[in-house]
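>>> Could you work out the structure for the sequence below:
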Amino acid sequence: MPVADFTTYCRMLDRAAENRFAYPAINVTSLTTANAVLKGLAESRCDGIIQISTGGAAFASGTAVKDMALGAISIAEHVHRAAARYPIYVALHTDHCQADKLDAYVLPLVEETERRRAAGLPNLFSSHMFDGSALPLRENLEIAAKLLQRFKSSELILEIEAGVVGGEEDGIRAEASAKLYTTPEDTLEVARRLNEIGGRYLLAATFGNVHGVYKPGSVKLKPSILKDCQDAVIGRYGAAARFHLVFHGGSGSELHEIREALDYGVVKMNIDTDTQYAFTRPIAGHMFTHYNGVLRVDGEVGDKKAYDPRTYLALAETAMAGRVKRAVAELRGEGTTLFKE
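Below you'll find the predicted structure:
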């Protein structure tokens, strides 16, 4: 199916919240990694989210260009074409974009969607994240409110973050003193500032999340924080104000912690570190196994089939798709696609 339109994307998110499952949101950096996500989702019969970070987008434009907007547009246009061959819906999203990169990344993509809509074409992206977590909450929400107002007119969904995800991703590092836990007071302020605008938004509330590579059990999460935040906003504004939450920094999380977070309203879980490894592992295995083939050792010619990138990238795509399928299962998403309903 084509990339999910606004109505379909909203149905996806609402259905996930009602049934306590979540969509894997997988970061991609190339056509091959995007294809891996589509493959894994389709084989799981689950809709999902393909997302592109600022660094991933810059890489996708080529090392000589490093244009974030260009790279994101290139991948998105491919997904629009390729997704039509799969029996699922997929949303397109841009990951962490801090305030100093809005003008170079998110806003040019919003402008591209606005041009497409004026020409009668579907949105390029489905949603965008503004990461104002490094700012005071008031300033964070001032920028978010302006973005949500603009997004509303183009049927775009906004994702914001209150609190800070620890660790580092794409060069964005949280300080050791960062506020790693969102409070009920924070979320009440989010609801107060944004709900009156009327657009759709997702909230990345933090509960000890850390970006990076960790062994299972190393990351100490407190999913109960999400329940406290939901209870506060429902108590103040009613059940309709319940947040659609996003889980960042999930590497190293225990399955029971993931499932508990789903019970408290997480509908989207970002996955990057684990799928990066899944993609790279078979490439490393191929290189070690076919050492004499991928290298022209001692003046020999090597084995063209061994060093043809299609050989090992096909292995990488399949392995990454497998990790996507595992994510779907962990998030209770198997067989939940809206396709042909």
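>>> can we go C-alpha only for contacts and neighbour counts from here?
Fine.
>>> Leaving out the residues flanking it, which one is nearest to residue 269?
Nearest-residue entry for residue 269: residue 247, 4.6 Å, with adjacent residues in sequence omitted and distances by Cα to Cα, 6 or more residues apart in numbering.
>>> and the one you found, what is it in contact with?
Residues touching residue 247, when contacts are defined by Cα atoms under 8 Å, 6 or more residues apart in numbering, comprise 204-206, 209, 261, 266, 268-270.
>>> One more pass at 7 Å, please.
For residue 247, the contacting residues are 204, 266, 268-270, taking Cα atoms under 7 Å, 6 or more residues apart in numbering as the criterion.
>>> and the end-to-end length of stretch 150-159?
In stretch 150-159, first residue to last residue: 13 Å (Cα to Cα, to the nearest Å).
>>> Name the residues that touch the longest helix along the chain?
The helix of greatest length in the chain, counted in residues with DSSP state H as the criterion, is given as helix 309-330. Contacts made with helix 309-330 from outside it, assessed by Cα under 7 Å, 6+ apart, are listed as 24, 32-33, 36-37, 39-41, 44, 255, 275, 278-280, 282-283, 286, 305, 334.
>>> Show me the strands in the stretch 201-341 of the chain, by range?
For the stretch 201-341 of the chain, the strands identified by DSSP state E, counting those that start in this stretch occupy 201-205, 245-247, 266-271, in order along the chain.
>>> I'd like these as a markdown table, with distance to residue 51 appended.
Written out in a markdown table, the entries for the strands of the stretch 201-341 of the chain read as follows (distance: least, Cα to Cα, whole Å):
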| stretch | distance to residue 51 |
| --- | --- |
| strand 201-205 | 14 |
| strand 245-247 | 13 |
| strand 266-271 | 9 |
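>>> One more, so I can put them side by side:
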Amino acid sequence: MIVSPKIFYTHCYGKYAIPAINIFTLEQVIGLFRAGQKANAPFIVQMTPVARNYTHPDMLLGMIKAASKIYPKATFAIHLDHGNEAHAFDAIASNSFNSVMIDASHDPFEKNVERTRAVVIKAHKNNVLVEAELGVLSGVEDDLSIDEKSARYTQPSEVEQFVKKTQCDSLAVAVGTSHGAYKFSGGQGIQFQILQDIQHRIPYFPIVLHGGSAVNEAEIKRINKNGGRLNSSALGVSSDEITEAIKYGVCKINIATDLRLIWARVHREFFNDNPELFDPIIPGKSYMEACETFMLEKFELLGATGQVSQLKI
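This next block holds a predicted model:
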């Protein structure tokens, strides 16, 4: 069942968070929907412009539509992640998205407001929510590549005016996380004093945390044991930090890197252990199961398990 994220955010604020999962492949979609239905947990399926270019938006949306029929009790929203105006307007016109993100965070404040407001006007006419971003995250994801020197925390003093001027529906903030597998290289972690200040200035307004993957150390080791060369010092967002962030109004937590690491681990191990095989279906099934297991654990961590029954739909 497709549900507006607004229903999710109203219900979860301060109590639990909605996992927002970036999908690229059929295996990820199946694993996610299996877990969502089994856990009776709400979730957001999201795709980046790179994912849309990889297969075509119609293909991704077709997989999501098919999964919703196969798993009819799965309750979810569909979101465009990190789009520009062209991406957002295309998604809005498709009548297939519940929400879109306009990422103008690299622009000066007033330009960010202007670009975000243009998308909001178009989206709200079509009953689509808009996620905006204030502050710049470092890291690498898809075609995004921001070094630490260019990253900047969200300034709490700007959030109230930004939300008022743009009329956006949720706000992604930069509070210490980063995109990709190399998070917290400076060791500071999530800046909870910034989150607290933001919540004080815009109470009950949905906050979004990008770069929410845990980057499991065991996955890194297993990948490298089977020929990978990932940085073993990579750090993610700890479980304690995630659960603490929810108290400060974080309603949506984006997850992408963890599923990519699981993909690398499953396939490296399979072909290393079975060099005579070449059938993609066998490791594909293992990846579906691994995605499902991962998501069931994530629903539990975020407090989303069983929450569909409590939603006012």
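>>> tm score of chain vs chain?
The TM-score (TM-score structural alignment, normalised by the length of structure 2) is 0.86; 288 aligned residues with a Cα RMSD of 2.0 Å.
>>> corresponding residue for residue 209 of structure 1 in structure 2?
In structure 2, the residue paired with residue 209 of structure 1 according to TM-score structural alignment is residue 177.
>>> how close does the residue nearest to that match when sequence neighbours are not counted sit to residue 149 of structure 2?
Nearest in space to residue 177 of structure 2, with sequence neighbours left out and distances taken as Cα to Cα, 6+ apart, is residue 211 at 5.5 Å. When Cα to Cα is the yardstick, residue 211 of structure 2 and residue 149 of structure 2 sit 17 Å from each other.
>>> Between the two, which is the more surrounded one?
residue 211 (28 against 7; other Cα atoms under 10 Å).
>>> if I pick the more buried one, what's in contact with it?
Counting by Cα under 7 Å, 6+ apart, residue 211 of structure 2 has contacts 177-180, 254-255.
>>> Any chance of JSON lines for those, columns neighbour count?
Listed next are the contacts of residue 211 of structure 2 as JSON lines, based on neighbours: other Cα atoms under 10 Å:
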{"residue": "177", "neighbour count": "26"}
{"residue": "178", "neighbour count": "29"}
{"residue": "179", "neighbour count": "24"}
{"residue": "180", "neighbour count": "25"}
{"residue": "254", "neighbour count": "22"}
{"residue": "255", "neighbour count": "23"}
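>>> Distance to residue 285 of structure 2 added to those residues, as TSV?
Below are the contacts of residue 211 of structure 2 laid out as TSV (distance: Cα to Cα, whole Å):
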residue	distance to residue 285 of structure 2
177	31
178	30
179	27
180	25
254	24
255	21
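>>> wait, which of these is closest to residue 201 of structure 2?
Residue 201 of structure 2 has its nearest neighbour among the contacts of residue 211 of structure 2 in residue 177, at 21.0 Å by Cα to Cα.
>>> Residue 187 is in contact with the closest one, correct?
No. Proximity of residue 177 of structure 2 to residue 187 does not meet the contact threshold set by Cα atoms under 7 Å, at 10.7 Å.
>>> For the nearest residue to residue 91 of structure 1 once chain neighbours are set aside, give me its contacts.
With sequence-adjacent residues excluded and distances taken as Cα to Cα, 6+ apart, residue 91 of structure 1 is closest to residue 49, at 4.7 Å. Contacts were defined as Cα under 7 Å, 6+ apart; by that measure residue 49 of structure 1 touches 23-26, 90-93.
>>> Can you check which part of structure 2 the strand or helix carrying residue 49 of structure 1 sits on?
Using DSSP states H and E, residue 49 of structure 1 sits in strand 48-52. For strand 48-52 of structure 1, the aligned range in structure 2 is residues 43-47, judged by TM-score structural alignment.
>>> What lines up with the residue nearest to residue 177 of structure 2 in structure 1?
Under the alignment defined by TM-score structural alignment, residue 211 of structure 2 corresponds to residue 249 in structure 1.
>>> how much space is there between that match and residue 166 of structure 1?
Computed as Cα to Cα, the residue 249 of structure 1 to residue 166 of structure 1 distance reads 8 Å.
>>> residues in contact with the match of residue 209 of structure 1?
For residue 177 of structure 2, the set of contacting residues under the criterion of Cα under 7 Å, 6+ apart consists of 137, 183-184, 189-190, 210-211.
>>> Please point out which of these structure 1 shares.
Retained in structure 1 (both residues aligned by TM-score structural alignment, their matches' Cα atoms under 7 Å) from these: 137, 190, 210-211.
>>> average offset between the longest helix of structure 1 and structure 2?
Superposing on structure 2 and averaging over aligned pairs (mean Cα distance after the TM-score superposition for structure 1), helix 309-330 of structure 1 comes out at 1.2 Å.
>>> neighbours around residue 176 of structure 2, how many?
With neighbours defined by other Cα under 10 Å, the count for residue 176 of structure 2 comes to 27.
>>> list the contacts for it?
Contact partners of residue 176 of structure 2, counting by Cα under 7 Å, 6+ apart, are 184, 189-191.
>>> ok, and those residues in structure 1?
For both residues aligned by TM-score structural alignment, their matches' Cα under 7 Å, a contact is called conserved when the aligned residues also meet in structure 1; among the contacts of residue 176 of structure 2 this holds for 189-191.
>>> between those, which is nearest residue 3 of structure 2?
The shortest approach to residue 3 of structure 2 among those belongs to residue 190, at 29.8 Å (Cα to Cα).
>>> pretty sure that closest one is touching residue 178, no?
No. Look at residue 190 of structure 2 against residue 178 with Cα under 7 Å: they stay out of range, at 10.0 Å.
>>> Now the two most distant members of the contacts of residue 176 of structure 2.
184 and 191 (10.9 Å).
>>> Tell me which of the two has more neighbours.
It is residue 184, of residue 184 of structure 2 and residue 191, that has more neighbours when counted by other Cα under 10 Å, with 18 against 15.
>>> Alright, that wraps it up for me.
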